[in-house]
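# After the sequence you'll find the predicted model.
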Amino acid sequence: ASTDGTPELVKKWIEKHADLNLKLIVENERKGKAFALNNALRHATGEIVIMTDVDSLWPSNALSKTLKWFADQTTGAVSCLKKPIGPKVKEVEENYRHYYNVLRVAESKAFSTPIFHGELAAFRRNLLEKIGGFPTDIGADDSHTATQIALMGYRAIIPEDLWVEEIVPNENYFWWRIRRAQHLIQHFARTLRGIRQAPMKFRKILAIESFLHLANPFLLLVATILLIVSTLITYSLTALSILALGAILLTIKQYRIWTIQQLYLIVASLRNLWSKEIVWSKQVK
């Protein structure tokens, strides 16, 4: 269902590489990424299914670094760390991604991470089929699929030496971040029911990430509102001092980045009330 000439480019590339076993699957209607992935899954025959995004750039050894982890039969899924690139990469994206990557590696070393990256995500095909393929009613198909595999007792990991570059949008960066936040919120809201059944090592990780994405942003919002009301109505010096301290802390990069992420999550949570953004328009990168 592509209208930007992508199928034609793929056909030309296939013609130039006749020695490779390549198949182009064309859909008549855009129903979202997960529908396309499930369609492709029906044609897949290998033991490992690997997905990517058009805006990602792999190093030449990405596949070998990915596949080696599947030698361990307890590994069910593998993803990558991301490095943002592009002419308009913002400081907030670079710093956010740095801390985000550290968390993903730490969670992986503990057992599994509940957040995967579609720029490079690999899954055992038999496990994908066992869980019914990719979810089509929420946006985070990569993360939710990996989490479902981890809930079965397999590891879903991001190695610390597997890097992929991701092109950041030149325009509408804010809404790009909101859409991604929406999808993660949908994922964690859906996963709440499975926390108690999660493997012990994964349960704590899943509970913390769910809290950070679903509850923490609104605790910050409520606390800020209460402090402002207390300052204006009761003239509380304590409330005023806390607000002043918070304003001063915004000069510290780490705190400022964290605060911005909370704002993204709040806006994304509200936007999920009327639109899940399962299908979205192509962005200029």
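It's in.

# all contacts plus neighbour counts: C-alpha atoms, from now on.
OK.

# ok, which stretches of the stretch 1-150 of the chain are strands?
Here the stretch 1-150 of the chain has its strands, by DSSP state E, counting those that start in this stretch, at 48-51, 56-57, 75-79, 81-85, 121-124.

# Name the surrounding residues that touch the second one.
Under the contact criterion Cα atoms under 8 Å, 6 or more residues apart in numbering, strand 56-57 has outside partners Glu119, Val164, Glu165, Glu166, Ile167.

# export these to a markdown table and tack on neighbour count, distance to Thr191 and secondary structure?
Listed next are those as a markdown table, based on neighbours: other Cα atoms under 10 Å; distance: Cα to Cα, whole Å; DSSP: H, G, I helix; E, B strand; the rest coil:
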| residue | neighbour count | distance to Thr191 | secondary structure |
| --- | --- | --- | --- |
| Glu119 | 23 | 22 | coil |
| Val164 | 19 | 27 | strand |
| Glu165 | 18 | 28 | strand |
| Glu166 | 20 | 27 | strand |
| Ile167 | 19 | 29 | strand |
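
# surely Lys82 meets Arg97?
Yes: counting by Cα atoms under 8 Å, Lys82 touches Arg97, with 7.2 Å between them.

# more crowded one of those two?
Lys82 (22 against 16; other Cα atoms under 10 Å).

# what about versus this one:
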Amino acid sequence: MAAHAQELIAVTGTSSGIGRATAKRLAADGFHVLAGVRRSQDGEELKAPNIEPVIVDVTDADTIRALADRIAHDSQRRGLRAVVNNAGIAVNAPVETAPLDEWRKQFEVSVIGQIAVTQALIPALLANGGRVINIGSVGGKIAMPGFGPYSAAKFAMEAVTDALRREIEKFGVKVVIITPGAVKTNMTDQGIKTADRLASVMTADQHERYDRVITAFKEQAEKFGRDGVPAEKAAAVISRAIRARKPKTRYTVGIEAAILTRMVRLLPERVLDSMMRRMMKL
């Protein structure tokens, strides 16, 4: 499928990391990218040929509606080739200690927000035979200690992706999920800061139970940030999923993701539990 400037692609969460790299890659491919950012300053930094920053907060219905209107009333009548649902946050804490408001925030941004954007853009995707690209995670395949809220949201997006694919592909819209492993992005630092903030309000008993888990999580997260693949590698896979004439239903990014997704399918859960404990030195 040849990329050209007569097609639009909407990408959420382009201020940094995978989203920013994806916007740049798709612009280089020749698409006109509507790059969703939450702050005008981020948009100014991202602005470039074929990249049009737009304010999109996936928890704000007005900005989502404005994005849909921008696409529906494109001055050049370009069709929507794809939406890349990339916006997300990482709330990391033991299940017992994560406040319910933090669980709600994780799901509001990383699940409900993705669904809201998809619902708003489905008419444009149907009109152009486009595709939905959801950014998942190995955390949506296996939940490590301390990653409960984040993994729960990513598991949910696996289900949303499967349901949507089975509902809508017969109408010409392809639905794909991308599963990265460790990727070098600033979400690692944000996740660690969130973990520290939530740990600061734990009770003494909770500290006794979970301090080792929190330390192990932080060490694992730092390893992801240090040894992960560049965000550009994820962007290349997303580009391939958009340009392929017959895309696969799911793609992995990095050897770690490929191995872990296979292990989850093949190994008994007790074996996986033991492996996770050893990997995190618990």
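Yes, it's here. All values reported here derive from a predicted model rather than from experimental measurement.

# Tell me how they score on TM after superposing.
Superposed pair, TM-score by TM-score structural alignment, normalised by the length of the second structure: 0.27. Supporting alignment: 138 aligned residues with a Cα RMSD of 6.8 Å.

# still on that earlier bit, now render the strands of the stretch 1-150 of the first structure as a markdown table, adding distance to Asn216 of the first structure.
Below are these laid out as a markdown table (distance: least, Cα to Cα, whole Å):
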| stretch | distance to Asn216 of the first structure |
| --- | --- |
| strand 48-51 | 31 |
| strand 56-57 | 30 |
| strand 75-79 | 26 |
| strand 81-85 | 24 |
| strand 121-124 | 28 |
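
# Please identify the deepest-packed of these.
Per-stretch averages of neighbours, counted by mean count of other Cα atoms under 10 Å, single out strand 75-79 among the strands of the stretch 1-150 of the first structure, with a mean of 27.

# can you tell me which of the strands of the stretch 1-150 of the first structure comes nearest to Gln262 of the first structure?
Checking the strands of the stretch 1-150 of the first structure against Gln262 of the first structure by Cα to Cα gives strand 81-85 as the closest, at 20.2 Å.

# For the helix or strand Leu263 of the first structure falls within, which helices and strands make contact with it?
In the assignment (DSSP states H and E), Leu263 of the first structure maps to helix 253-271. When contacts are defined as 3 or more Cα pairs under 8 Å, 6 or more residues apart in numbering; DSSP states H and E, helix 253-271 of the first structure packs onto helix 91-110, helix 173-191, helix 216-233.

# So what touches it?
92, 95-96, 177-179, 181-182, 185, 213-214, 216-218, 220, 249-250.

# Would you mind checking those residues for buried ones?
For the contacts of helix 253-271 of the first structure, a burial check counting by 16 or more other Cα atoms under 10 Å picks out 92, 96, 177-179, 181-182, 185, 213-214, 216-218.

# Can you show me the strands along the stretch 151-282 of the second structure?
174-180, 250-253.

# just the helices in the stretch 1-150 of the second structure please.
For the stretch 1-150 of the second structure, the helices defined by DSSP state H, counting those that start in this stretch cover 17-29, 40-46, 61-72, 100-107, 113-128, 148-168.

# What are the buried residues along the last one?
Of the residues in helix 148-168 of the second structure, those with enough neighbours to count as buried (16+ other Cα under 10 Å) are 148-158, 161, 164-165.

# Now distance to Glu222 of the second structure too, for these, in JSON lines please.
Putting these into JSON lines (distance: Cα to Cα, whole Å) gives the following:
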{"residue": "Gly148", "distance to Glu222 of the second structure": "17"}
{"residue": "Pro149", "distance to Glu222 of the second structure": "18"}
{"residue": "Tyr150", "distance to Glu222 of the second structure": "16"}
{"residue": "Ser151", "distance to Glu222 of the second structure": "17"}
{"residue": "Ala152", "distance to Glu222 of the second structure": "21"}
{"residue": "Ala153", "distance to Glu222 of the second structure": "21"}
{"residue": "Lys154", "distance to Glu222 of the second structure": "20"}
{"residue": "Phe155", "distance to Glu222 of the second structure": "22"}
{"residue": "Ala156", "distance to Glu222 of the second structure": "25"}
{"residue": "Met157", "distance to Glu222 of the second structure": "25"}
{"residue": "Glu158", "distance to Glu222 of the second structure": "25"}
{"residue": "Thr161", "distance to Glu222 of the second structure": "29"}
{"residue": "Leu164", "distance to Glu222 of the second structure": "34"}
{"residue": "Arg165", "distance to Glu222 of the second structure": "34"}
